[in-house]
Structures are given as structure tokens and as C-alpha cells.
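Participant: model this:
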Amino acid sequence: MTAFLRLLGRRIIVLPFMLLGVTLLVFVVMQFLPTDPAVVALGEGASPQAIAAYKAANGLNDPLVIQYIHFLGHLLTGNFGNTAPPAQPVVNLIATAFPLTLQLTFLGVIMAIVLALVLGVTAALYRDKWPDQVIRVLSIAGIATPSFWIGILLIQQFALNWPLFPTGGYVNPADSFFGWLQSLFLPAIALAIPVAASLIRVVRTSMVEELDKDYVRTAIGNGVPRGEVIRRNVLRNAMVTPVTVLGLRIGYMLGGAIVIETIFSLPGMGQLIVNGITAGDTNIVQGVVIVIAVTFVVINLIVDLLYLILNPRIRTV
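Facilitator: Modelled structure (predicted):
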């Protein structure tokens, strides 16, 4: 337990520095964009005098270090700036769009976990037999196929040829839970398949390694049912590595959700960042990137904690 608390403390101490690094990276990258924040805020028809006055009033002429300090101060107060005219707070747009992206990612993660566990465990239990061979081929195909192409194929088959799901759009769960699930089912599947395909291989490998260990043969030899050994010991011990890999894949899914949202016309962070890029609005792009990056860092901290909980060597120290 002492070792667990020590490692937990290290993760928590490192978190602020990771978040600081994320904000610094985003700030530096935004300096290389060709758009002028003053022109975006005032409009293309603004006079040089108005642009110069805006830059002076908003500290855009200050050294980059001073600008970064002001940038951090605004972030700490939840201020991402305003959009291009007609001006409105970027934080309000993010507050509206981000829950949808989280919902889509959450559904995608659940589907990926279910597919990976069912197929990965099946492949391990039927090692080198035909179910294992079929699942290997499917996992390789899933890894090789990008999520946006899967989304297009799903729309073609299940929204146009067989109109079981809508081609796009979003239904609020408060209005209709079934409609909400129906609107997010295809995009979540498109998001989940590549991640599930990579996790299947990890789950299979971890399960095979555990099944070959001496404690499994000893338990079965002592009369413990094989299914109980797998359920109570093998499965739990085998999940340590897949959980770690899942943390990285969730970050991939957050980024992939932005593309999938665009394909399915979902008003999430994807549509928001596309609108920001199209309008040259650096405040929107900056705000979306920071929120996604910070979410990724926090999710990986949670996954690290799950790893510490699942790892028996840490728990027994």
C-alpha cells in the first residue's frame, strides 16, 4: 500500500507540469498561424489604426513570455477569448460542443472494450484454431481501415441501403434516449472498430501468457474448474497491459471523434474546430485543442491509477 500511495503521489505531482507543457505547446504552435488575431476580431475591413489599437489594448505587442503569462491567467479563469464577429465567448461554444464529443468517445470506448474482451479472450482460448485465425484476420483488417472510411461504409449500408439509422445529426438524450442512441450508434462503431482491433491482439497475447503460467496449471490440477480459474485469476491479471494500452487509444479516439463528427454532421468539437479553421478564428482552434489535450492528459492519469490498482505486485507491496 505504501508503494501504491507513493506512485499515486508521483502521478499527481507530475500532472500540473504535464498540463503546463500542453498549454505551452499549444501557445507556441498558435504563434506560427498566418492569421492575425486582431484582424479576426475586428474584421477584414478594420483600419490599420484600429488594428494597432486592438493589439496594444490586448497585449499582442508584448514579448511572447508576457503574452504566455497572460494566456495562462486567462485559462485559469476559464477565459478562452471571444470568437470573430459576431463575438461570443469561446468557452460557451466549447461547453455546448464538448459534452457531445465525450458522449461519442464514451460509447466508442465501451464498444471497443466489449469487442476486444469477447474476441480477444475467444482467440486466446481457441489458440491456433479456426476461431483464432478468423479473429486475427478481422483484427488486422480493423487496424488497417481508418475510422472515417468505416464511417462512410456504415452510412452507405445502414443509413442509405438499409435505413436503420440516420445519416447524421444529433438527438439530445433528454428528448429521446432511443433517438440519442440511434444518432450516435454508427459514429461510435466507426470510432470503436480500429481501437478494438488493436486491443484484441493485446488481450489475446496477455491471456495466452497468463494461461501458460504455472499457477494456472497448478490450480486446474488441484481440481479448480478451468472456467473459474480464468474468470477469477487469469482474466484479471491479463488486463494490466490492455488497460495501459487503452489509455493511449482513448486519446486516439478523442482525436478521431473530431473527424467522425464531421462525417456524421454532429455538432461537437469536430464541427467547432472545422468552423474555427474555416473562419481563421485562432481562439476557437486554440480552445478546442487545449480542452482535448487536457482531457487526454487527465484520462491517462485515470488509466495509470487503474493500472496501479490492477497490478498485483503494486497492491501487495
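Participant: From now on I want contacts and neighbour counts done on CA atoms only, so please keep to that.
Facilitator: Fine.
Participant: How many neighbouring residues does residue 188 have?
Facilitator: 27 (other Cα atoms under 10 Å).
Participant: Now do the contacts for residue 276.
Facilitator: By Cα atoms under 8 Å, 6 or more residues apart in numbering, residue 276 lies in contact with 282-285.
Participant: In these, which residue is surrounded by the most others?
Facilitator: Within those, most neighbours by other Cα under 10 Å means residue 284, with 28 neighbours.
Participant: quick one on the thing from earlier: I'd like the contacts of residue 276 as JSON lines, with secondary structure appended.
Facilitator: Output for the contacts of residue 276, formatted as JSON lines (DSSP: H, G, I helix; E, B strand; the rest coil):
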{"residue": "282", "secondary structure": "helix"}
{"residue": "283", "secondary structure": "helix"}
{"residue": "284", "secondary structure": "helix"}
{"residue": "285", "secondary structure": "helix"}
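Participant: next up, for comparison:
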Amino acid sequence: MAVIARILARRLVLLVPLLLGIVLFVFLVMRFADIDPASAYFQGANPTPQQLHDFRERNGLLDPMPLRYLHFVGDLLQGDMGISVLTRQPVVEQITTALPLTLQLTFLGLGIAVVVSLVLGISAAIHRDRTWDQIVRVISLTGVAAPGFWLALLMIQYLAVDLGWFPTGGYINPADSLTGWLRTMTLPALALSLPVAAQLTRIVRTAVVEELDKDYVRTAVGSGLPPVVVVGRNVLRNALINPLTVLGLRVGYLLGGAVVVETIFSLPGMGKLMIDAVKNGDPAVVQGVVLTTAVGFVVVNLVIDVLYLLVNPRLRGAA
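Facilitator: Take a look at the predicted model:
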């Protein structure tokens, strides 16, 4: 554990310049975007040029770009992401309200993707080149080719409208009704997770097949160990390295895909918050959502790095 702690400390130090780079990139993109906070603030009020100028001067929008960046970083270090020009609420409060739902959707989708990919990938590898393996290949190829928004629309049409098994949209807090929460989150989570599960299934199958062909597996089976023990104790531990790599990258897809899925199912999460902010020209909210999503992606990949070390002791030695 001491080795893992030292490696984790080094990674945390390296995160500092990475996060500063993300902040700089988001800052520059938003400053060159065609969104004027002053016009958004006076939306529908027909402001005079002097009112627009006073607003920009009062909020530091006329300061030199380097000075604005320093103020921006300083505000972030104090937990201040600015004020929404439309709702007049702090952006942090809006994100705090929307983020829990997005995290629920993301991790529910992640759990579904992991379970489905492990079951299908391992079973296909054990029965390779047989009928079940061919069926899993067709399923995974179909899932990779199917975009999440298309799956979402199909599920709404057949499972919600035609069969009435699930609601077409909306959200119920799990504190109010766990059953209602599951019914409102099942279709969005499936639409978000199935493409990821399909891709992971192919990777899990390939990784397990490569491990099954190695000498130590034949030796273990030949010595009388049950195949279930060999696969569960040795093969999986060595085969999970590549799937973990892809899983860390696909978490970014899940966070980004939540934007579309939340909009389709009318879920009041980060995705809907960002879409509404873009439509209404609210740069502070857009900036806050993008930064939060980027930092979340970095943190998830840090967790994946730690899982590497736990799964494969050889990586600890190399590190």
C-alpha cells in the first residue's frame, strides 16, 4: 500500500498542470465564443450602448485577457464559478443541483455496461468459435454501430409508448420513491450504456481469449484445478488491464452522452443545464458545466490508474 500511496501522490502532483491547462483551454474557448454576457443579461430589455458598456466594465469584461484569466483562476480557487446572467443564481448552486442526477445516470450506465460486457465477453471467450460466440459477436457489432440517441428514441417508442412499461421522461428522486427512480432511470441508463457495453464486450472477449491460450492456463487446468477457479482467479486478473484502459476513456463518453440522453428524457441534469445555457446565451453556466465535466473525467482516470496497480502487481514494481 505504501507503493500505491507514493504513486498516487505523484499522480496528484501531475494533475495540477493538467487542470490548469484545462482551465486555460475552457477560458479561451469561452472568450472567443460568439456569446455576449452583456446582451444575455439584458435579454429582451433593449439596453442602451452605455448600459452594455457599464455592465462589461463592472464585470471586468473590458480588462486585458491575462488579467481576466488570473481573476478567473482566483475565483475558481475560492469555489466561485460566476453568476448566471439569466437566473441571477451562482453557477455553483445550479451545478450542485444538477450534478447528482448526472452522476446517478453515469454510474448506473457504467454498472450496466461493466456487468453486461463481463458476462458476454467471458462467456464468448470460453465458448469461442461456437454458436454462442458468433451470437455475441453480432450483438456487440450491432451495439457499437447503434448511437445512443437512436436507442433512446426506440426505447421510448416501444417500451414506453407502446408497452407502457416505463415513463417517456421525467425524474423521481430516489428519496421519494426508489421504484419510481428505477423506472425513470432505466431507459436513459440503457440508452447510455449499451454502446459502451458492446465495445467493452469485444475487448473483454479478446483479452480473455489471449490469456486462455497461455501456457500457465494449460498447466493449471492440466494439474487438476477446476476451469472456473483458473478463469476467476488468474485469467480475469490478467485480462482486465486492457478493458480497464478502455473503460476509463469511455467514462468520458458516458458523461458527454448524458447531455443528449438527459435532453431526450427531460432529465434535469448537467446535460439539460448545459443545453439550456447554450440556447439562452449564458456563458458562465456553460463554462461551469464544461469545467466540472472535464475535472470529473480526469478524476475518473486517476481512479482507473489506481485500479491498474491493484489488479496487476507487475505495474507496481515497474512504477
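Participant: Filter the contacts of residue 276 of structure 1 down to the ones also in contact in structure 2.
Facilitator: Of the contacts of residue 276 of structure 1, the ones still in contact in structure 2 (both residues aligned by TM-score structural alignment, their matches' Cα atoms under 8 Å) are 282, 284-285.
Participant: Between these, which sits nearest residue 218 of structure 1?
Facilitator: Set against residue 218 of structure 1, the nearest of those by Cα to Cα is residue 285 (57.3 Å).
Participant: Could you tell me which residues make contact with the closest one?
Facilitator: 273, 276-277 are the contacts of residue 285 of structure 1 under Cα under 8 Å, 6+ apart.
Participant: picking that back up, nearest to residue 223 of structure 1 among the kept ones among the contacts of residue 276 of structure 1?
Facilitator: residue 285 (60.7 Å).
Participant: Residue 20 of structure 1 versus the closest one, what's the distance?
Facilitator: Per Cα to Cα, to the nearest Å, residue 285 of structure 1 is found 18 Å from residue 20 of structure 1.
Participant: same question, residue 197 of structure 1
Facilitator: 33 Å.
Participant: In terms of neighbours, single out the busier of these two.
Facilitator: Neighbours were counted for residue 197 of structure 1 and for residue 20 using other Cα under 10 Å; residue 197 has more, 26 against 12.
Participant: how deep is residue 33 of structure 1 tucked in, by neighbour count?
Facilitator: For residue 33 of structure 1, using other Cα under 10 Å, the count is 11.
Participant: do the one 4 residues further on as well
Facilitator: Number of residues near residue 37 of structure 1 (other Cα under 10 Å) recorded here: 19.
Participant: again with residue 123 of structure 1
Facilitator: Per other Cα under 10 Å, the neighbour tally for residue 123 of structure 1 reads 26.
Participant: my guess is it contacts residue 135, does it?
Facilitator: Yes. Between residue 123 of structure 1 and residue 135 there is a contact at 6.5 Å, judged by Cα atoms under 8 Å.
Participant: overlap in contacts of these two?
Facilitator: By Cα under 8 Å, 6+ apart, no residue touches both residue 123 of structure 1 and residue 135.
Participant: Map residue 244 of structure 1 across to structure 2 for me.
Facilitator: Per TM-score structural alignment, the equivalent position to residue 244 of structure 1 in structure 2 is residue 245.
Participant: how about that match, what does it touch?
Facilitator: residue 304.
Participant: mind checking how far it is from residue 203 of structure 2?
Facilitator: For residue 245 of structure 2, the distance to residue 203 of structure 2 equals 10 Å [Cα to Cα].
Participant: Over to residue 166 of structure 2?
Facilitator: Distance of residue 166 of structure 2 to residue 203 of structure 2, given as Cα to Cα: 31 Å.
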